[in-house]
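>>> just the structure for this:
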Amino acid sequence: MNHDHSSLKARAHDLLQHAGITLGGNRPTDLVVHDERTYARVFAHGSLGLGEAYMDGWWDVSDLAGFFSRVLSSHVDESLRTLDALIVHLKARFLNMQRGEHAWEVGRQHYDLGNDLFQAMLGKRLVYSCGYWAQAENLDDAQEAKLDLICRKLQLRRGQHVLDIGCGWGEALKFAAERYGVSGVGVTISKEQAEFARELCKGLPIEIRLQDYHELDERFDAILSVGMFEHVGARNYRSWFEVARRCLHPEGLALLHCIGSNGTPGRPDPWIEKYIFPNSVIPAMSQVATALEGLFVVEDWHNFGTDYDRTLMAWKANVDAAWPRLAARYDERFRRMWDFYLGCSAGVFRSRRDQLWQLTLSPGGVAGGYRVPR
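Coordinates of the predicted model:
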């Protein structure tokens, strides 16, 4: 057994050296292994093994985001394309995970965790998506700037009626109603989010529905969707755009804000799939472009992916600060899981392996052209 450990350790050592990471070194991105079984677990199970071993306290690194950024920038992870990755990929291809009963799973597992965690993590506004840091110095300003950017891109005017597909805790609709004088409808599949959003938007002309977006069939002046397209699934991209087109006034604009991948259609990461977001998948440009063909004109395709690195690091700082009072409800293994999730995600955006897109769309092209706000 020890011989096996040492040969796997040597292999891990060689792989990590390519990424400028030393086993047992003393830089913040160096890996400290507490349990020698870690190597076998990672080589057998790829990212799932890596994440679970971290949750179990088998290894540590003081700068998780920096560690993942190095690993991903050097493409070391591609040497670990293991069987579980293949299985998850096949599952995504052949089972339509995001329709019917399955569609509600992400709501149950992730978004119903407990608002206390999200309130601590997300800051002043419960906006669980990438902030816009062009002029912002802190998270709250970055989230407000993002919401305002969306409203400006949609050219919202007083009296318009707006749809938010996957409205989360209702912050975007609240912002649009208060600052731009619009009324709106938000749909979500999380019961806890719907209840919270109704409370948040009390007294404003906003209706929050616990409803699958496929059921929508009414007209709106503008449509927005922030950070929900990742849960739609490739087999439903076309129907998502069909719903948006059916519900959008011919002169209106739609804005889609989502994470995107650089290459061919991505497969969900097995660890993220199991612990964080069941049934989520990051779309490729080609999939999005194909799905909207013949339905929309792309007026603008904006990428500010590195802003997600800053957003995630700000979330982590918030969770760290709040941990003393969260510890009563969440155990140490949960804490390590959450750290791994935020650190790994920040590394993904820092290494530019994933992007953050905002697409501004019109049904037939804006007459005279569309001037892009940034």
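
>>> please count neighbours and contacts with C-alpha atoms only from this point.
Noted.

>>> who's in contact with the longest helix anywhere in the chain?
Counting residues, the longest helix found in the chain (DSSP state H) is helix 306-326. Outside of helix 306-326, the residues within contact range by CA atoms under 8 Å, 6 or more residues apart in numbering are 116-117, 120-123, 130-133, 138-139, 339, 342-343, 345-347, 349-350, 352, 355-356.

>>> contacts for the helix or strand just after it?
Remark: after helix 306-326, the chain's next helix or strand is helix 332-350, criterion DSSP states H and E. Outside helix 332-350, the residues that touch it by CA under 8 Å, 6+ apart are 51-52, 54-57, 63-70, 72, 272, 275-276, 305-306, 308-310, 312-313, 315-316, 354-355.

>>> how about helix 332-350: buried residues?
Of all the residues in helix 332-350, those buried under the rule 16 or more other CA atoms under 10 Å are 335-350.

>>> one more, please, to line up against the first structure:
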Amino acid sequence: MTHAAAPRLAALAEELLGGPLPIRIRAWDRSEAGPEGAPVLVVRHRRALRRILWRPGELGLARAWVAGELDVEGDLYTALDRLAGLLWDRDPDAPRSPRPRPARLATLAHRVLALARPLPPPPPPPEEVRGHRARGPLHTLRRDKAAVSHHYDVGNDFYSLVLGPSMVYSCAYWDDGGTLEDAQTAKLDLVCRKLGLKEGDRLLDVGCGWGSMVLHAAREYGVRAVGITLSAEQAAYARKRIADAGFSDRVEIRVQDYRETADGPYDAISSIGMAEHVGSQRYGEYARGLHRLLRPGGRLLNHQIARRPLADEDEYAIDEFIDAYVFPDGELSPVGTTVDQLERAGFEVRDTQSLREHYALTLRRWVANLEAGWAKAVALTTPGRARVWRLYMAASALSFERNRIGVNQVLAVRTPASGDSGLPLRQPGWR
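So this is what the prediction gives:
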């Protein structure tokens, strides 16, 4: 029997997968196994196996990736797609090979342990969120602020490298051809048109990021705008950007939670890529709060990532990698649940548009920006943090492409008792 590590790892992987290995493996001893010409999963250190043994599944793999103990040579998207059976539910219509029984799994674990060596589990990489679950109940003001700070206070220069000049961290709106900047401007303008913004309107942007939406609305539509964020770094960047553009008299940026905002009425509210942070426990409160802040006839544009519904919703679990490294405490809901919650809060839902394919294109551009500026990205953060973002964005692009998740713009109106929504019979220019 060979003592080279890669053939032993390949044999273990094929037993766990119940079929042929979809990628090639290169181990720490430079041995290789698996199909020629396929992307190569590089296992740089035995510690990667110990992480997976002590935390089987996605989080163990993610820890090894962030620590640099796992890597991919070749196309990252192809590698992730071929490994999708390990990371996501496989296509229910696809033929399944039998998975090992529990007793066989125990034997396989012992074989992995022999390769990994029986040492204590390595500590999680420093980029992982530690102890955020210990800070009290989910989605309190304090805990939400800490979660948002973890994600968004990575550094404005880092985000500028990834997002490009638009500094818009949400799905762009693509046409054939065009740049990322063009597509992000098109998305902001689509939101403004759906909200029916006009000179003198008062706009609230919930989760305003670096100020792109409020700045576009003030410049192009003449609104007076308030943007709120929980990130101090975002707020400082947005204020400078708005001052440099000469709109400080029309646009205000606040470090403020949506639950602390009480200076309505507003003519329109945009919430673009923020509601994923709200959580199912607080979503009704979120929807009712925005309803109260709108004048009768005012419009809400809620732009939000959605997951697919489950046969048993009690089985929904927050993604371990995303929770530990990217969006602490973030939750996704089916679009039907979002519409239901908005209607229960008193809104009349008037339009829903899926932008799923648009987000896949956006994420691929962000990944390309990160890879092109890799050395600078590492210098601006850490090697581990840059690796988190590369994996997160590439895997998310595939999730949108494969219809595992979606993103939707929901237009809702605080329709007054008279029933006059203020919307025209036809909606020109919305598509």
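
>>> so where is the longest helix of the first structure in the second structure?
The alignment of helix 306-326 of the first structure onto the second structure (TM-score structural alignment) spans residues 357-377.

>>> any buried residues in that stretch, and which?
Residues of stretch 357-377 of the second structure classed as buried by neighbour count (16+ other CA under 10 Å): 357-367, 369-371, 374, 377.

>>> do you have the helices of the stretch 101-250 of the second structure handy? List them.
For the stretch 101-250 of the second structure, the helices defined by DSSP state H, counting those that start in this stretch occupy 102-116, 141-152, 156-163, 180-195, 212-221, 232-245.

>>> and those helices, which is most packed in?
Among these, helix 212-221 has the highest mean neighbour count (mean count of other CA atoms under 10 Å), at a mean of 22.

>>> against the first structure, where does it fall?
Counting by TM-score structural alignment, helix 212-221 of the second structure lines up with residues 171-180 of the first structure.

>>> average offset between that stretch and the second structure?
After superposition onto the second structure, stretch 171-180 of the first structure sits on average 0.6 Å from its aligned residues (mean CA distance after the TM-score superposition for the first structure).

>>> quick one: what's aligned to V226 of the first structure in the second structure?
Mapped onto the second structure by TM-score structural alignment, V226 of the first structure lines up with I272.

>>> what's the closest non-adjacent residue to its match?
In space, not counting the residues next to it along the chain, I272 of the second structure is nearest to H303; the distance is 4.6 Å by CA to CA, 6 or more residues apart in numbering.

>>> and the one you found, that's in a helix?
No - using DSSP: H, G, I helix; E, B strand; the rest coil, the secondary structure at H303 of the second structure is strand, not a helix.

>>> could you give the number of residues near it?
As a burial measure, H303 of the second structure scores 25 neighbours (other CA atoms under 10 Å).

>>> just checking, it touches Q409?
Yes - with contact defined as CA atoms under 8 Å, H303 of the second structure counts as touching Q409 (4.3 Å).

>>> quick one, what contacts D164 of the first structure?
Per CA under 8 Å, 6+ apart, neighbours of D164 of the first structure: L173, G184, V185, G186, V187, I223, L224, S225.

>>> which of those residues fall in strands?
Among those, the members found in strands (DSSP state E) are G184, V185, G186, V187, I223, L224, S225.

>>> burial count for the fifth one?
Read it as I223 of the first structure. Neighbours of I223 of the first structure under the rule other CA under 10 Å: 27.

>>> can you tell me which of the helices of the stretch 101-250 of the second structure comes nearest to L332 of the second structure?
helix 141-152 (15.5 Å; CA to CA).

>>> any idea what N156 of the second structure aligns with in the first structure?
Correspondence of N156 of the second structure to the first structure, assessed by TM-score structural alignment: N115.

>>> distance of that match from Y132 of the first structure?
Distance check for N115 of the first structure against Y132 of the first structure: by CA to CA, to the nearest Å, it reads 23 Å.

>>> contacting residues around the spatially closest residue to L49 of the second structure that is not a sequence neighbour?
Excluding its sequence neighbours, the residue lying closest to L49 of the second structure (CA to CA, 6+ apart) is A116, at 5.4 Å. Residues in contact with A116 of the second structure (CA under 8 Å, 6+ apart) are R46, R47, A48, L49, R50.
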